[in-house]
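[1] Could you work out the structure for the sequence below:
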Amino acid sequence: MLRTLFVVMSLMLIQLTAHADNQADFWQALKEGGKVVLVRHAEIDRSFGDSFLLDESCFSEKNLNELGQKQAKNIGAEFTSREIKIYKVFASPHCRTKDTAELAFGSFTVNPVLRLTKALTAEKANTNIEKTKTLISSHKEMSNLILVTHRPNIGELANIRVEPAEMVLIQPLGDGLFDVITRLKLTESN
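    Below is the predicted model:
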């Protein structure tokens, strides 16, 4: 029993250390600049609304819940407190991504290529993913580019399944290429 407890405690310590290292790597790379951050929209109210719909009033769409609003504000607070330089913030036209972008970063521009791929025809989704890859790989500014989008889109781009408000850090390489550096999901204690 004592040995099992020791093994469990050791594994928890390894996980905490890995998270701390991951967080340090994430913020240090952003301080260097020239990166792209893929942000999955924050937590939504799953009991009402349509994930695929675009509704200018936002009434019929899935929208952020209270936790999601806190998550988005927490992202913004971390970027601000760490003085991360931002070139531009683009968001998908869905209300949950626009709200995440606004609560986290203030100003943003809607970019239709970031629209939820599952809401599009396969041909249009593939076109949008290719345009997004070009947008990422061609980022050459010294400050960082933020793209607030959806899990399926990030999965297609980075081959990672992300949670609400999770971020994936990308190094643009040009010529349609980029590397995934790391990922980060902020916790309440960040």
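[2] use CA for all of it now, contacts and neighbours both
    Noted.
[3] For the spatially most central residue of the chain, which three-state class applies?
    A centroid search over the chain (Cα atoms, centre = their mean) returns Val39, at 1.1 Å, as the residue closest to the centre. Assigned by DSSP: H, G, I helix; E, B strand; the rest coil, the conformation of Val39 is strand.
[4] so what's it up against?
    146-150, 165-168 (Cα atoms under 8 Å, 6 or more residues apart in numbering).
[5] Select only the buried ones of the residues you listed in ChimeraX?
    Selection of buried members from these for ChimeraX, criterion 16 or more other Cα atoms under 10 Å:
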select :146,147,148,149,150,165,166,167,168
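[6] would you turn the contacts of Val39 into JSON lines with distance to Gly49 and secondary structure?
    Formatted as JSON lines, those follow (distance: Cα to Cα, whole Å; DSSP: H, G, I helix; E, B strand; the rest coil):
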{"residue": "Ile146", "distance to Gly49": "26", "secondary structure": "strand"}
{"residue": "Leu147", "distance to Gly49": "23", "secondary structure": "strand"}
{"residue": "Val148", "distance to Gly49": "20", "secondary structure": "strand"}
{"residue": "Thr149", "distance to Gly49": "18", "secondary structure": "strand"}
{"residue": "His150", "distance to Gly49": "16", "secondary structure": "coil"}
{"residue": "Ala165", "distance to Gly49": "19", "secondary structure": "coil"}
{"residue": "Glu166", "distance to Gly49": "22", "secondary structure": "strand"}
{"residue": "Met167", "distance to Gly49": "24", "secondary structure": "strand"}
{"residue": "Val168", "distance to Gly49": "27", "secondary structure": "strand"}
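[7] Alongside the first, I'd like the structure of this one:
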Amino acid sequence: MRFPAFVVFLLLLPGLAWANDWEALDRPGSIAIMRHALAPGTGDPSRFTLGDCSTQRNLDERGRDQARRIGEAFRERGLEFAQVLSSQWCRTRETAELLELGPVSDAPSLNSFFQDFSTRESQTRETLDLIGSTEGRLMLVTHQVNISALAGRGTRSGEVLVIRQTDGNIEVLGSILIDP
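    Okay, here's the model as predicted:
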């Protein structure tokens, strides 16, 4: 019975190492891009209105706690960010604020295009331009679809990818995941 458990452990080991790659943030040009913390459900209600949190899918208490713990983990390591930028959705904005890593500014290119994929290419290009034109380390808080379009990889709620832009492309350097 121990053998199967050991095999499962070995299969998971690379993912575990990848999921706490704090050193990747020390690499030149690295930035953090995070999927918002836990918010039950998928997408947004049909009556969604930007700026009206009562019409949106929002963080639950587990999500709020997760965001606080992620911010605490960054602060414990002395990691600082030149800017913290967020999608205008309430769940991303609240996540960014609960991180307590600095003042939060809206970045419309980080807004979800889950309901309208026609803006995927233009928003991804705008986000690449934003990354390329900003000096210092960034913390971007956005949505699964945006991260997938930009980095070619999915993320769990609250997961942080460490990325950098090279020759107009995004290179994934690592991942940080603080379990909820």
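[8] what's the TM-score for these two chains?
    The TM-score (TM-score structural alignment, normalised by the length of the second structure) is 0.86; 179 aligned residues with a Cα RMSD of 2.5 Å.
[9] For Thr4 of the first structure, see how far away the residue nearest to the centre of the first structure is.
    Between Val39 of the first structure and Thr4 of the first structure the computed distance is 38 Å (Cα to Cα, to the nearest Å).
[10] go on, Gly174 of the first structure?
    Separation of Gly174 of the first structure from Thr4 of the first structure (Cα to Cα): 49 Å.
[11] so who does Leu184 of the first structure touch?
    22-23, 26, 166-168.
[12] Kindly recompute the last result at 10 Å.
    Each residue near Leu184 of the first structure by Cα atoms under 10 Å, 6 or more residues apart in numbering is listed here: 19, 22-27, 39, 162-163, 165-169.
[13] again, but for Glu166 of the first structure
    By Cα under 10 Å, 6+ apart, the contact set of Glu166 of the first structure is 37-43, 71, 75, 151, 183-187.
[14] Mind checking which of the residues you listed are buried?
    For the contacts of Glu166 of the first structure, buried by 16+ other Cα under 10 Å: 37-43, 71, 75, 151, 183-186.
[15] Those into JSON lines, with extra columns for distance to Val8 of the first structure?
    JSON lines is the format used below for those (distance: Cα to Cα, whole Å):
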{"residue": "Val37", "distance to Val8 of the first structure": "33"}
{"residue": "Leu38", "distance to Val8 of the first structure": "33"}
{"residue": "Val39", "distance to Val8 of the first structure": "32"}
{"residue": "Arg40", "distance to Val8 of the first structure": "31"}
{"residue": "His41", "distance to Val8 of the first structure": "33"}
{"residue": "Ala42", "distance to Val8 of the first structure": "31"}
{"residue": "Glu43", "distance to Val8 of the first structure": "30"}
{"residue": "Gln71", "distance to Val8 of the first structure": "29"}
{"residue": "Ile75", "distance to Val8 of the first structure": "31"}
{"residue": "Arg151", "distance to Val8 of the first structure": "31"}
{"residue": "Arg183", "distance to Val8 of the first structure": "24"}
{"residue": "Leu184", "distance to Val8 of the first structure": "23"}
{"residue": "Lys185", "distance to Val8 of the first structure": "23"}
{"residue": "Leu186", "distance to Val8 of the first structure": "23"}
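[16] Going by distance to Arg115 of the first structure, which of those residues wins?
    Arg151 (10.9 Å; Cα to Cα).
[17] What is the equivalent residue in the second structure for that closest one?
    Aligning on TM-score structural alignment places Arg151 of the first structure opposite Gln144 in the second structure.
[18] what secondary structure does the equivalent of Gln171 of the first structure over in the second structure sit in?
    Superposed on the second structure with TM-score structural alignment, Gln171 of the first structure falls opposite Arg164. The three-state label given to Arg164 of the second structure by three-state DSSP is strand.
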